[in-house]
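# here is a sequence with its predicted model. Questions after.
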Amino acid sequence: MGLSVIVPVYNGEKYIKECLESIINQTYKDLQIIVINDGSTDNTKSIISNMSMKDTRIEVINRENKGASSARNLGLEYVKQDFVTFVDCDDTLELDMYECLMKFFYDDSYDIVHCGYKRVGKIGEKLVNGTGKIYVQENFEALKNLISGRMFVGSLWNKIYKINVINDIRFDETLKINEDILFNYKAFKKCKKSVFIDIAKYNYIEREESTCNSTQNLKKAIDSYKVSEIIYNDCKCNKLKNYALERFVECLLNLDICFYNSNEKNKKLVCKKIKLKIREMRRKKDIEGNKRILKSILISEVPFLYKQLYKIYNKIRTPNWDVEI
């Protein structure tokens, strides 16, 4: 009952060694560690090559740069074990993470097992929930939490998948963001039963990054909208419709403000189409909740005012990318 670990890396010379050491030192030993060197131009190739000579469980695949999603898809082609997981190359694991998760698969009824995590930054560690509770979820409950962003995050790195559940699922290589949400939506849709252990076993390391420009933000907003639309269209005729609709509306509103703040030549035309869509959804009463209704009215009717209010809000708010139980 072995586990394949897929680690895409691009120019990760500063942190790939620490990441891989946290994997090879796991108390769970039956590992196949697939490292995809995605066209690195720094010393990454040498580091992972040396580490693979010391630990034969590490398999290195060198190729030209095509992006993390493409690297993960390539890694899936090399999987030899019955279970698979993913690790971001700049993060680390608690040494008993895989032992803690894999033991649940001895009960063959579980298709996905996942855990909590903590954020590690300059000012210290932030435990995300960490109630210590164990949640066994049927298909519907897990999908509801994934779509609505409750209880657990849609990331890949804190989840272990039974390979026969995801053997026909691949990452959308055109997406810059939310490709993990879409992958997990498809995975949990096929999953009959999963286990979420609310104990932090994965260390999400917050790295210094350059400030995203408006073009990058717009691309992310477009991709988030695309993913939410795919999920919403897939849920229109089932009990998940309202959860998918809420996510879709939020992404639509965010897309409008990102286009409005961009320098795109066609932004007026796109914003006009979005406003018409927002008005139509309000007419059909698809947009619910006082805050969301007010936001939709401001965006569709007085976008200049909304832009000014958003600037003020964005300066004083404290972003929360995590989830609540």
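Thanks, I have it. None of the values given here were measured: they were computed from a predicted structure.

# drop to CA atoms for contacts and neighbour counts, all remaining ones
Fine.

# doesn't residue 247 make contact with residue 148?
Yes - if you go by Cα atoms under 8 Å, residue 148 and residue 247 touch, sitting 6.6 Å apart.

# residues near the nearest residue to residue 258 once chain neighbours are set aside, how many?
Among residues not flanking residue 258 along the chain, residue 218 sits closest, at 5.5 Å (Cα to Cα, 6 or more residues apart in numbering). Taking other Cα atoms under 10 Å as the criterion, the count of residues near residue 218 is 23.

# included below, for side-by-side comparison, is a second structure:
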Amino acid sequence: MKYSIIIPVYNRPTEIDELLESLTKQDFSNNFEVLIIEDGSTEKSEVVVGKYKNQLDINYFFKENSGAGASRNFGMQHATGDYYIILDSDVIVPSQYLYEVNKALEINFTDAFGGPDAAHKSFTALQKAINYSMTSVLTTGGIRGKKQAVGTFQPRSFNLGLSKVAFNKTQGFSKMKNGEDIDLTFRLWENGFETQLIEKAFVYHKRRSSIQQFFKQTFGFGTARPILNKKYPETAKPTYWFPSLFIIGIDVSIILAVFGYNQLLYCYGFYFLLIFLDSLFQNKNVQVAFLSMFTSLTQFLGYGLGFLESQFYPKK
């Protein structure tokens, strides 16, 4: 089985350099190809890609800007492999990545898979805190790669595999700006394809480098969920309301505290203390643990507000 690694990029040549460097260090003897899809960037990666022509089977494509989903589809349409691996440009791939993917698919083949993300030791304290907030059981329930779920796991586009057969059947990603990976998962299931989590096929994911960018990203995630709920009503769950109810609860707790009722505010304080302690235990860094409280609040705020806006004021 030949793997085609599809990487859309937009104005991030430095990130692509780090990612391609990591792909040259794979402990994997089989042939694989890499396709870089430049999505109308003004800061092009062509020179960076040229550095790896003698180290990787790599192809560079430049196209008009149309978004990450369309760029991934473009890459799969031009790939020569029979199994596609989609990566975001802001990841670094551990040396064992392809070996673990291939091993898992040989044991239990599925037409799609997803892998977890982690924080590399070289990441900033804020990047590590954001990674904690996005992957912790205390914030997301561990749904982004810390639970085994064959057949029901929803892969995310930063680290996703898709067979050529499944791509041809589903036509890949939709035109949704956010939530397009979840939309693809639902269409895969509708067409009888299975998904799985490959826990050992993790990537180091840099994510956003500022609180403002992280808020914007999570806001986009929030806006996508009501759209998906309406499109696939059988997948809607009450738990998707939790971030919105969480931030409403904070507002209520502050109002109650003004009138001398502090119990609810204490509950929130205890929750954020748990986040601090859990992050400290995982990261062994006080600064990261402190920032984790703020990134977790930002995540709830961004997702919750995005969800409410999309739910009650949908764009036409």
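Ah, there it is. Because the structure is a prediction, the values reported are computed rather than measured.

# picking that back up, flag every buried residue along the helix or strand harbouring the residue nearest to residue 258 of structure 1.
Residue 218 of structure 1 is part of helix 214-235 when elements are defined by DSSP states H and E. Residues of helix 214-235 of structure 1 classed as buried by neighbour count (16 or more other Cα atoms under 10 Å): 217-229, 231-232, 235.

# likewise stretch 301-309 of structure 1?
Buried residues in stretch 301-309 of structure 1, counted by 16+ other Cα under 10 Å: 303, 306-307.

# about what we covered before: tell me the one among the buried residues of helix 214-235 of structure 1 nearest to residue 197 of structure 1.
Within the buried residues of helix 214-235 of structure 1, the smallest distance to residue 197 of structure 1 is 25.4 Å, found for residue 231 (Cα to Cα).

# mean deviation of the lengthiest strand in structure 1 from structure 2?
Ranked by residue count and defined by DSSP state E, the top strand of structure 1 is strand 193-205. After superposition onto structure 2, the average distance of strand 193-205 of structure 1 to its aligned residues comes to 2.8 Å, using mean Cα distance after the TM-score superposition for structure 1.

# helices or strands up against that strand?
Strand 193-205 of structure 1 sits against strand 92-93, strand 112-121, strand 134-138, helix 139-148, with contacts defined as 3 or more Cα pairs under 8 Å, 6 or more residues apart in numbering; DSSP states H and E.

# so which residues of structure 1 form helices?
For structure 1, applying DSSP state H gives helices covering 16-24, 44-54, 68-76, 97-102, 139-148, 163-166, 179-190, 214-235, 241-260, 267-283, 290-301, 303-316.

# from residue 298 of structure 1, how far out is residue 211 of structure 1?
27 Å (Cα to Cα, to the nearest Å).

# typo on my end, it should be residue 7 of structure 1
Counting by Cα to Cα - residue 7 of structure 1 and residue 298 of structure 1 are separated by 44 Å.

# higher neighbour count, those two?
Under the criterion of other Cα under 10 Å, the comparison of residue 7 of structure 1 against residue 298 puts residue 7 first, with 25 against 16.

# with adjacent residues omitted, what lies nearest to the more buried one?
residue 35 is the one closest to residue 7 of structure 1 (Cα to Cα, 6+ apart), at 4.8 Å.

# how many neighbours does that neighbour have?
Per other Cα under 10 Å, the neighbour tally for residue 35 of structure 1 reads 26.

# out of the helices of structure 1, which gets nearest to residue 87 of structure 1?
Here helix 16-24 is closest among these (Cα to Cα), at 8.5 Å.

# okay, buried residues for the closest one please.
For helix 16-24 of structure 1, burial by neighbour count (16+ other Cα under 10 Å) applies to 16-17, 19-20, 22-24.

# okay, the angle between it and helix 44-54?
If you take axes from the mean of the first three to the mean of the last three Cα atoms, to 10 degrees, helix 16-24 of structure 1 sits at 30 degrees to helix 44-54.
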